[in-house]
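Colleague: test case, fold it:
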Amino acid sequence: MDILLNVLEQDRNDAEIISYALDTFYNIMSNEPTDEDEVSPANSDLGCQFTEIYIKHPENVSLLLSFLEEYDFHVRWPTVKLLTVLLSNKQKELQEIILVVPMGVSRLMDLLSDSREIIRNDALLLLNQLTKGHGNIQKIVAFENAFERIIDIISEEGATDGGIVVEDCLLLLQNLLRNNTSNQNFFKEGSFIQRLTPFFQLHDESGSSRQGGWSAQKVTNMHLMLQLVRTLVTPSNPQNQTVACQKVMNSCGLLQDLCSILMATGVPADVLTETINTVSEVIRGSQPNQEYFASVLAPSNPPR
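Modeller: Have a look, this model is predicted:
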């Protein structure tokens, strides 16, 4: 390991050798069994032991973060993968190190703007690991314009019709908002609740949801979207926070769209169940929202 570290420090100008050294570290730390490996408990332990040795000197982590400034794909991508594996092995320790590295979190956030999709997508996985259960890091990530960027990616990827990348984005949003009052407030003040609204509009006129049914990925994405709304209005949040979010959800049409899903045809039962739960939390204790709900009619003839 010392020899490899030496390579990272001394041969910075040689992208190819840096790339090989990073890949080697990744293979040493990774607990993913390769095809020919026999899966043994010792394997998974080894990656953690090597990770521990590597991060004993925080400057080794700073070194990796500095490689993110290199635009070269063969340096940046293996760095992202290596940081992700280090985080999954020793999450708490690594979070504390990255927190104190100047611009550490900012460099990781910059990866979301990388035009190469594979780097951007892997950066989402990295940020998911980084933000788990760490309120301070969640706040820094939010103030680095995370909400804007993540919602842009969800839109570009096709919202609920998108693939696994949308799922990763929604999981990251959950990480940033769950039990984090200051981030929830920031989300509401930044008008991001309004930007969620189009994601709940089912385009029924194309008939696609009726004919082709919902794909498993679409069901997953919709579940996560609904859970995101519930995160903002859950009774465990401070009451004034919940009330403020409920108000916005009514005024921007989000509540109306949720009620439309309740009345739409072809919605899978589990999505419908989650929608009912979500509507109940959006209207709980809110007179104006309950009045809107009371006025909802089923699209039958005559309406009921």
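
Colleague: drop to CA atoms for contacts and neighbour counts, all remaining ones
Modeller: Fine.

Colleague: excluding its backbone neighbours, what's nearest residue 184?
Modeller: Leaving out its chain neighbours, the residue that sits closest to residue 184 by Cα to Cα, 6 or more residues apart in numbering is residue 177, at 5.6 Å.

Colleague: and residue 193, what does it touch?
Modeller: 187, 248-249 (Cα atoms under 8 Å, 6 or more residues apart in numbering).

Colleague: how close does the residue nearest to residue 184 get to residue 298?
Modeller: Distance of residue 177 to residue 298, given as Cα to Cα, to the nearest Å: 33 Å.

Colleague: of those two, who's got more company?
Modeller: Each of residue 177 and residue 298 has its neighbours counted (other Cα atoms under 10 Å); residue 177 has more, 22 against 14.

Colleague: show me what contacts the more buried one?
Modeller: 183-184, 231-232.

Colleague: among the residues you listed, which one has the most neighbours?
Modeller: residue 232 (29 neighbours).

Colleague: ok, now which ones touch that one?
Modeller: When contacts are counted by Cα under 8 Å, 6+ apart, residue 232 is found next to 177-178, 184, 242, 245.

Colleague: again, only this time at 7 Å
Modeller: The contact partners of residue 232, taken as Cα atoms under 7 Å, 6 or more residues apart in numbering, are 184, 242, 245.

Colleague: just residue 130 next, same as before
Modeller: Contacts of residue 130 by Cα under 7 Å, 6+ apart are 87, 95.

Colleague: count of neighbours near residue 256?
Modeller: 21.

Colleague: same check on residue 233?
Modeller: 26.

Colleague: where's the residue nearest to residue 184 relative to residue 201, distance?
Modeller: 23 Å.

Colleague: likewise for residue 186?
Modeller: 24 Å.

Colleague: before we go on, could you also do this sequence so I can check it against the first one:
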Amino acid sequence: MPDDRRSAMTELQSLVAESRSAQMSFGAMGFPVLLNVLKEDREDVELVRGALETLVSALTPIETSQGLKTEVQPASMNSDLLSRETDNISLLLSLLTEEDFYVRYYTIQLLTALLTNSLKRLQEAILLIPRGITVLMDMLMDREVIRNEALLLLTYLTRDAEEIQKIVVFEGAFEKLFSIIGEEGFSDGGVVVQDCLELLNNLIRNNASNQMLLKETMGFDPLISILKIRRGSAFNFTQQKTVNLLGALHTVELLLMGGPPGETGKDTSKITNQTALAQRNILDHLLLLGVESQWAPVALRCTALRCIGSLVLRNPQNLDSLASKQVGEEPHVQPALNAILAIILRTSVAQEFVAADYVFKCFCETNPNGQALLASTIAPHPSQGTATHGASSDMPFGSALLQALVSSDVNGDMEACCRASSVLTHIIKDNLQCKDRVCSLATFHCLNFTCTK
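Modeller: Model prediction:
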């Protein structure tokens, strides 16, 4: 009788969800029966729901205080057993086209559980199933709960799987992801924005062709929209907003890395992305996040600074742009490089010093004109003799650097001296003109600096 079968299914689901021994016994005997229900009893929606929910329970680990941690988990064994046959995966994918919401929902959960425990095998199986990935992509346009589960599923599925990444992109992933991000409120959105960005980053990581498709189909404006913040929004940095912004900055980092290491055309891809991002004025947003927003979380500031360095590295146009940028608001406006130097000299966070120092490393690398520009400003400032603390914001770059270099003698600030020395190293590296400039300063002679060419 149908009612008896449904009642038995409910009891079985409850038993498998609560008992490890039931999970262990279930696999070999239970899978053939429940898979047959999914094949032959599609009209009985309640029975199909129960079968799927039972399968999800069979693949969900049960926490226990007893037993060794190295003991084989019944849920893992069941995942392995269910994923061995491609036909089983094909059957599950076919259920995603059913009209019933709970059938689709439990199926997505079941596939996610399989991916958690049998990632490689499921990746291989889905590639063999016609329209398998297409069906999964359609779930991104489903009701919100199923859409969110589909995001997690696709994130698992696209990890280190270049072929799957290409198909997912071909199925319109970029358009769908940015549409969801926009609907959720960009960086002000919830965990769904975080999931979208994680999937996006899987698709472009070390993948030059997908990066190019993103640039040509969507452009970088939707990405930059996530990075937009208002000046003075000190109290708007919730934990989730910070995570979302970090995800978007990681996307920028991946684009600035280009293709995989050693691949022909990697540098071309990187330069193309540098140029395209700069054309969309991303430098302004990175400076606001990394330099001007000292009330922002330190991880956010550091990541933005690293992005600035990578954006300008060996890119003449972007180097010139950074050299001419001003930050702050009237009447407290100063050159961006001066502000970054101030971070180096004043921050109490080591990782922020490293990130800001990276900007100067990138700015000076194969940039003799930029090195000469910075070196030309190295001279004592009229107020320097009476200064006992950090450089003032209106002091020229080189004067602030020089004051920090002599600060160990003036006020015993050896840390500021060491940090300034790191910046000076970038300025004079492989540049005889800059070395001569530094060595010619009477101040350096007085302090017994030894310069080697």
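
Colleague: mind checking the TM-score on these two?
Modeller: TM-score for the superposed pair, counting by TM-score structural alignment, normalised by the length of the first structure: 0.92. Supporting figures: 296 aligned residues with a Cα RMSD of 1.7 Å.

Colleague: aligned partner of residue 295 of the first structure in the second structure?
Modeller: Taking TM-score structural alignment, residue 295 of the first structure has residue 324 as its aligned residue in the second structure.

Colleague: and residue 216 of the first structure, by the same measure?
Modeller: By TM-score structural alignment, residue 216 of the first structure lines up with residue 239.

Colleague: which residues in the stretch 1-150 of the second structure form helices?
Modeller: Along the stretch 1-150 of the second structure, counting by DSSP state H, counting those that start in this stretch, helices occupy 2-18, 20-40, 45-58, 74-83, 86-95, 101-117, 119-128, 132-138, 144-157.

Colleague: which of those sits closest to residue 67 of the second structure?
Modeller: helix 20-40 (11.1 Å; Cα to Cα).

Colleague: show me where the second structure has its strands.
Modeller: 326-327, 334-335 (DSSP state E).

Colleague: would TSV of the ones you listed with distance to residue 67 of the second structure be doable?
Modeller: TSV is the format used below for the strands of the second structure (distance: least, Cα to Cα, whole Å):
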stretch	distance to residue 67 of the second structure
strand 326-327	60
strand 334-335	63
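
Colleague: to residue 424 of the second structure, which of these lies closest?
Modeller: Each of those has some distance to residue 424 of the second structure by Cα to Cα; the shortest is strand 334-335, at 17.8 Å.

Colleague: return the list of helices and strands in contact with the closest one.
Modeller: Under the contact definition 3 or more Cα pairs under 7 Å, 6 or more residues apart in numbering; DSSP states H and E, strand 334-335 of the second structure sits against strand 326-327.

Colleague: who touches the strand it packs on?
Modeller: The contact list for strand 326-327 of the second structure, computed with Cα under 7 Å, 6+ apart, reads 292, 333-336.

Colleague: just these now: which is nearest residue 81 of the second structure?
Modeller: residue 292 (55.0 Å).

Colleague: which one in the first structure is aligned with that closest one?
Modeller: Using TM-score structural alignment, residue 292 of the second structure sits opposite residue 263 in the first structure.

Colleague: run a quick neighbour tally on that match.
Modeller: A count of nearby residues for residue 263 of the first structure, using other Cα under 10 Å, gives 16.

Colleague: who's in contact with it?
Modeller: residue 298.

Colleague: rewinding a little: of the contacts of strand 326-327 of the second structure, buried ones?
Modeller: 292, 334-336 (16 or more other Cα atoms under 10 Å).

Colleague: list just the nearest of those residues to residue 200 of the second structure.
Modeller: Distances from residue 200 of the second structure to these, taken by Cα to Cα, are shortest for residue 292, at 27.8 Å.

Colleague: distance of the closest one relative to residue 187 of the second structure?
Modeller: Counting by Cα to Cα, the gap from residue 292 of the second structure to residue 187 of the second structure is 18 Å.

Colleague: repeat for residue 443 of the second structure
Modeller: 49 Å.

Colleague: neighbour count winner among the two?
Modeller: Neighbours were tallied for residue 443 of the second structure and for residue 187 using other Cα under 10 Å; the higher tally belongs to residue 187 (26 against 15).

Colleague: measure whichever residue in the first structure pairs up with that one to residue 201 of the first structure for me?
Modeller: Residue pairing (TM-score structural alignment): residue 187 of the second structure is matched to residue 160 of the first structure. Residue 160 of the first structure is 10 Å from residue 201 of the first structure, where distance means Cα to Cα.
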